[in-house]
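# the following block contains a protein sequence and its predicted model.
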Amino acid sequence: MIFESPTKGRMSFEEMFTDLLEFLNREPHDQYRLIIGTDSHTRHDTVLVTAVVIHHLGKGGRYYFHRSHRRAIKSLRQKIFYETSTSLTVASKLTEMLEKAGVADFDVQIHIDVGRQGETKELIREIVGMVTGSGYRAAIKPDSFGASTVADKYTK
C-alpha cells in the first residue's frame, strides 16, 4: 500500500508509519489524535482515498493519503460501508503497529463521510455502530474532516 505525503512524497505504509512515529516523538508529552477517513468518487470506476491524519492538538498536524481504483460502486449504502471498512482496516493495522512501538494509549478516530443532512442520514446509526463496535471513536459530518475534507480533496 503506497501513501503520499504533501511534504514527503510517495512512501510505503511502513515508511508512513515511521514518519508518523518521528512526528509523535518530537514532542512526546503533547496530545495527539490519529484520524483515519476514507472518501470515494465514482465516474467510470470508483476512486477511493484513505487519509491518515496525525493531529498535534493545538499545533497543527500532518497527513498522508492512499488512492486506489475499484470497479464502479453504484449503491450509496455499499459505498459508505466500503469506505468505512477500508478506514477500519487501516486503523487496525496502525493501532497494532503503535502498540508494538509502545504507543498503546492513543486517541484514534474514524471519520465517516455521513451526516444528518442528505441521503446518508439513514446510515448513521449502522455505520457509527460498526466503528464503535470495532473499538474506535466515530466522527460524522460536520466533524469528519478526515473523510469529508482531506480524503475528498484527492478523490477528484
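Great, that's in hand.

# only C-alpha atoms from now on, for both contacts and neighbour counts.
Will do.

# off-centre distance for the longest helix along the chain?
Longest helix in the chain by number of residues (criterion: DSSP state H): helix 76-100. Centroid separation for helix 76-100 versus its chain: 7 Å, with CA atoms, centre = their mean, to the nearest Å.

# output the contacting helices and strands for that helix.
On a contact count with 3 or more CA pairs under 8 Å, 6 or more residues apart in numbering; DSSP states H and E, helix 76-100 meets strand 32-42, strand 46-56, strand 107-111, helix 124-133.

# now the ones you listed as TSV including distance to residue 97 and mean neighbour count?
What follows is the helices and strands packed on helix 76-100, written out as TSV (distance: least, CA to CA, whole Å; neighbours: other CA atoms under 10 Å):
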stretch	distance to residue 97	mean neighbour count
strand 32-42	13	25
strand 46-56	14	23
strand 107-111	13	22
helix 124-133	19	15
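
# JSON lines for these, including distance to residue 64?
As requested, these are exported to JSON lines (distance: least, CA to CA, whole Å):
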{"stretch": "strand 32-42", "distance to residue 64": "10"}
{"stretch": "strand 46-56", "distance to residue 64": "5"}
{"stretch": "strand 107-111", "distance to residue 64": "14"}
{"stretch": "helix 124-133", "distance to residue 64": "21"}
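
# okay, now the one to match up with it:
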Amino acid sequence: MANTFQNLSQKNMPFDQVFQNILHFMKKDPIGNFRLMFGTDSQVFTHYTKFITGIVIQQERKGVWACIRKVIIPRKMTNLHERISFETTLTEEVVSLFTNEHKEQLINVVLPNIYKGASFSIEGHIDIGSGKRNKTRVFVEEMVSRLESIGLEPKIKPDSFVASSYANRFTK
C-alpha cells in the first residue's frame, strides 16, 4: 500500500511529515479541543475502484489541518460489504501508523492544559448510516466494533464527515 499522503499544498508526504504537521498544528495553540479523525470513502469506476483515506486534525472553532492517502484497486469492487470492509481496513491501516509513542506525543501537547479546558480525542469516521433506507445499515455493528477494538471513537452518518465529505471530495 502506498504510504504517501498529500493535501492541496503538499504532495508525496511520508507519514513522518504528516505526523510533524499534526504536532506543529497542535503546538501552535495547545489550549484547545482537538479531534484527530480518520475516514475512508471509495468510488467505483469502469476498470478500478478508488479509495481515499483522510486524516484531519481539528481544533474546534480554530481550524483544521488535513491530508489524504489514495489507493487504487485495479478492478470494479461492486460488492458493498467488501467495499465498506476495505474502507474500514484502510482506515485501520492509517491509524496503525500512529504508534503509542506518536499518540503520547500528541496527548503530551494537551496534557498540561487539561485544567484550562484542553481536550484530545481520536475518531474513526465510517461512511455508513443506520437509517432505515440506508443499504449500509447492516454493516454498522461490524464496522463500529472494528474501530472500537483499535481504540477509536466510531462515528457514522451524519457525524462521519471525514469519510462522507472530506474523503468523498477526492474520490470523484
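All right, it came through fine. Since the structure is predicted, the reported quantities are computational estimates derived from the model, not experimental observations.

# what value does the TM-score take for this pair?
Remark: TM-score between the superposed chains equals 0.92 [TM-score structural alignment, normalised by the length of structure 1]; 156 aligned residues with a CA RMSD of 1.7 Å.

# still on that earlier bit, so for residue 76 of structure 1, which of the helices and strands packed on helix 76-100 of structure 1 sits nearest?
Closest to residue 76 of structure 1 of these is strand 32-42 (CA to CA; 10.3 Å).

# in structure 2, what range does that closest one match?
Mapping strand 32-42 of structure 1 onto structure 2 (TM-score structural alignment) gives residues 34-44.

# show me what contacts the residue nearest the centre of structure 1?
Relative to the mean C-alpha position of structure 1, the nearest C-alpha, by CA atoms, centre = their mean, is the one of residue 36, at 1.9 Å. When contacts are counted by CA atoms under 8 Å, 6 or more residues apart in numbering, residue 36 of structure 1 is found next to 50-53, 87-88, 90-91, 108-111, 146-147.

# can you rerun that using 7 Å?
By CA atoms under 7 Å, 6 or more residues apart in numbering, the contact set of residue 36 of structure 1 is 51, 52, 53, 87, 91, 109, 110, 111, 146.

# same list (those) but as a markdown table, adding distance to residue 155 of structure 1.
As requested, the contacts of residue 36 of structure 1 are arranged in a markdown table below (distance: CA to CA, whole Å):
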| residue | distance to residue 155 of structure 1 |
| --- | --- |
| 51 | 11 |
| 52 | 15 |
| 53 | 16 |
| 87 | 15 |
| 91 | 20 |
| 109 | 21 |
| 110 | 18 |
| 111 | 16 |
| 146 | 13 |
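
# of the residues you listed, which are reproduced in structure 2?
Among the contacts of residue 36 of structure 1, the ones still in contact in structure 2 (both residues aligned by TM-score structural alignment, their matches' CA atoms under 7 Å) are 51, 52, 53, 87, 109, 110, 111, 146.

# of these, which is the nearest to residue 70 of structure 1?
Using CA to CA, these come closest to residue 70 of structure 1 at residue 87, 15.5 Å.

# am I right that the closest one is in contact with residue 37?
Yes - applying CA atoms under 7 Å, one finds residue 87 of structure 1 in contact with residue 37, separated by 5.7 Å.

# so what sits against both of the two?
Residues touching both residue 87 of structure 1 and residue 37 (CA under 7 Å, 6+ apart): 50, 110.

# onto which residues of structure 2 does stretch 133-152 of structure 1 map?
Under the alignment (TM-score structural alignment), stretch 133-152 of structure 1 falls on residues 149-168 in structure 2.

# so which bits of the matching stretch are buried?
In terms of neighbour count (16 or more other CA atoms under 10 Å), stretch 149-168 of structure 2 has its buried residues at 152-156, 160-164, 166-168.

# please apply the same query to stretch 3-12 of structure 2.
4, 5, 6.

# how about those residues in CSV, adding secondary structure and distance to residue 33 of structure 2?
Output for the buried residues of stretch 3-12 of structure 2, formatted as CSV (DSSP: H, G, I helix; E, B strand; the rest coil; distance: CA to CA, whole Å):
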residue, secondary structure, distance to residue 33 of structure 2
4, strand, 27
5, strand, 25
6, strand, 25
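
# what is the nearest of those residues to residue 109 of structure 2?
residue 5 (23.4 Å).

# that closest one maps to what in structure 1?
Mapped onto structure 1 by TM-score structural alignment, residue 5 of structure 2 lines up with residue 3.

# likewise residue 61 of structure 2?
With the correspondence set by TM-score structural alignment, residue 61 of structure 2 lines up against residue 58 in structure 1.
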